[in-house]
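Colleague: Below are the sequence and a predicted model; questions follow.
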Amino acid sequence: MKHWMLWLLAGIVALLGGLASLFNLGSASSLTLTLGGWALIIVGALQGWAAYKAPSAPTMIGAGLLALAGIFLGLSLLFGPFGDGRMLQFLLGALLIASGAAKLWVGRSLRGDRVFPVLLGAGGVSAILGVMVLLGVTINFGLVVALELLASGVALVLLSLRLKRHAGEN
């Protein structure tokens, strides 16, 4: 499977997981956490594989950080927080900030490209959500998961299409 296809598949899974979580906010219980958790784990695993196949070190580092953040967050959603709820709050906030930083890291080399503003926005959404969670701003947990999955999905789909376009030029 081509490198760009892994990113596209991860992006589609993230978008589907984000949409499913977004449309199930009313039942923001185990269904949203389960859907979001599995989507994050699958996206993280696919991104980890894509990072392993990445053509450059900056792309590998950024995708690897994003993959680890997704997997850890997915596992914490599925298996619950370690300790009390404050640990999950800290873990979620830190991982969202790491996810935002990873998106910005990957996108930093794409200044002037059409996808740069979208990657900047996706990274900003993740980082802002992380800061809000760390500060204890009251927000629906399912909404946080849904927005993170949607931001990651959009970034991954756009990056995959860019990689495909550049692979065709070479």
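Modeller: Cool, got the structure.
Colleague: only C-alpha atoms for contact and neighbour calcs from this point on.
Modeller: Noted.
Colleague: any idea how far residue 37 is from residue 43?
Modeller: Residue 43 sits 10 Å away from residue 37, going by CA to CA, to the nearest Å.
Colleague: I meant to write residue 96 there.
Modeller: For residue 96, the distance to residue 37 - CA to CA - is 14 Å.
Colleague: Neighbour count: the two, which is higher?
Modeller: Set residue 96 next to residue 37 and count neighbours by other CA atoms under 10 Å: residue 96 wins out with 30 against 26.
Colleague: Who are the contact partners of that one?
Modeller: 69, 126-127, 129-130, 148 (CA atoms under 8 Å, 6 or more residues apart in numbering).
Colleague: Presented hereafter is structure B, for comparison with structure A:
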Amino acid sequence: MTNWKIWVGIGVLTFLFGFLALGNTVVASLAITIMLGTLFAIAGAAQLWAGFSGAAHDNRVFSLLWGLLSLMIGVSFIANPVEGTVSLTMVVTGFLLASGGIRLLMAWRMRESPLFWTLLLSGTVTVLLAGYIIGNFAAISLSLLGLLLGIELLVDGAGLIGFGLFLRNHRS
């Protein structure tokens, strides 16, 4: 038996954090960059340790190079969070553009399917979103990650609240 109140409580907290992130998207974006930089630095240090300690065996050189690259990215993100945020926004925009383009290609290949319009709409909206970000990059780059995080937290919070209420109403 799961306590539904825990799920609702986590959902409410997640939802509130979403509002906080949306309240100051630049700070949320910088926090994401610093947290990601810390994770990169820890992963890079671990990879370097594996390379130097011999735990990487046959891939020692690759392990050392990958560890050094990860450590450098992490330190760069921590030392320069504004530049790191801009870099991450470029990466996210590239992923949006690629994802939308792939969906458009899939839609084209599925022209005879009833799912054609769904994929076509999805791909088109994603490519247009990436184009909007590229067109307004200077204004958007520092707040995009925080905006996406805030929206994600709101949606996740609502989903967790719904899940908790479902558990309350459907006890076995």
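Modeller: Thanks, I have it. None of the values given here were measured: they were computed from a predicted structure.
Colleague: Would you give the TM-score for this superposition?
Modeller: The TM-score (TM-score structural alignment, normalised by the length of the first structure) is 0.39; 96 aligned residues with a CA RMSD of 4.6 Å.
Colleague: quick one on the thing from earlier: so which of the contacts of residue 96 of the first structure belong to helices?
Modeller: Among the contacts of residue 96 of the first structure, the members falling in helices are 69, 126-127, 129-130, 148 (criterion: DSSP state H).
Colleague: Could you identify the most distant pair in those residues?
Modeller: 69 and 129 (14.0 Å; CA to CA).
Colleague: Show the buried residues in the ones in helices among the contacts of residue 96 of the first structure.
Modeller: For those, a neighbour count by 16 or more other CA atoms under 10 Å gives the buried set as 69, 126-127, 129-130, 148.
Colleague: my read: residue 119 of the first structure touches residue 103, true?
Modeller: Yes: contact criterion CA atoms under 8 Å: residue 119 of the first structure and residue 103 qualify, at 6.3 Å.
Colleague: which residues do the two both contact?
Modeller: Joint contacts of residue 119 of the first structure and residue 103 (CA under 8 Å, 6+ apart) are residue 155.
Colleague: so residue 86 of the second structure is in which element?
Modeller: helix 81-109 (DSSP states H and E).
Colleague: Buried ones in that helix, by neighbour count?
Modeller: Buried residues in helix 81-109 of the second structure (16+ other CA under 10 Å): 81-90, 92-93, 96-101, 103-104, 107.
Colleague: list the helices and strands that helix packs on?
Modeller: helix 25-53, helix 60-79, helix 116-135, helix 144-169 (3 or more CA pairs under 8 Å, 6 or more residues apart in numbering; DSSP states H and E).
Colleague: Looking at those helices, which is nearest to residue 7 of the second structure?
Modeller: helix 144-169 (4.8 Å).
Colleague: Off-centre distance for the closest one?
Modeller: How far helix 144-169 of the second structure lies from its chain's middle: 15 Å, per CA atoms, centre = their mean, to the nearest Å.
Colleague: and stretch 90-100 of the first structure, how far out from the chain's middle?
Modeller: 10 Å.
Colleague: again, but for stretch 121-136 of the first structure
Modeller: The answer for stretch 121-136 of the first structure is 12 Å, by CA atoms, centre = their mean.
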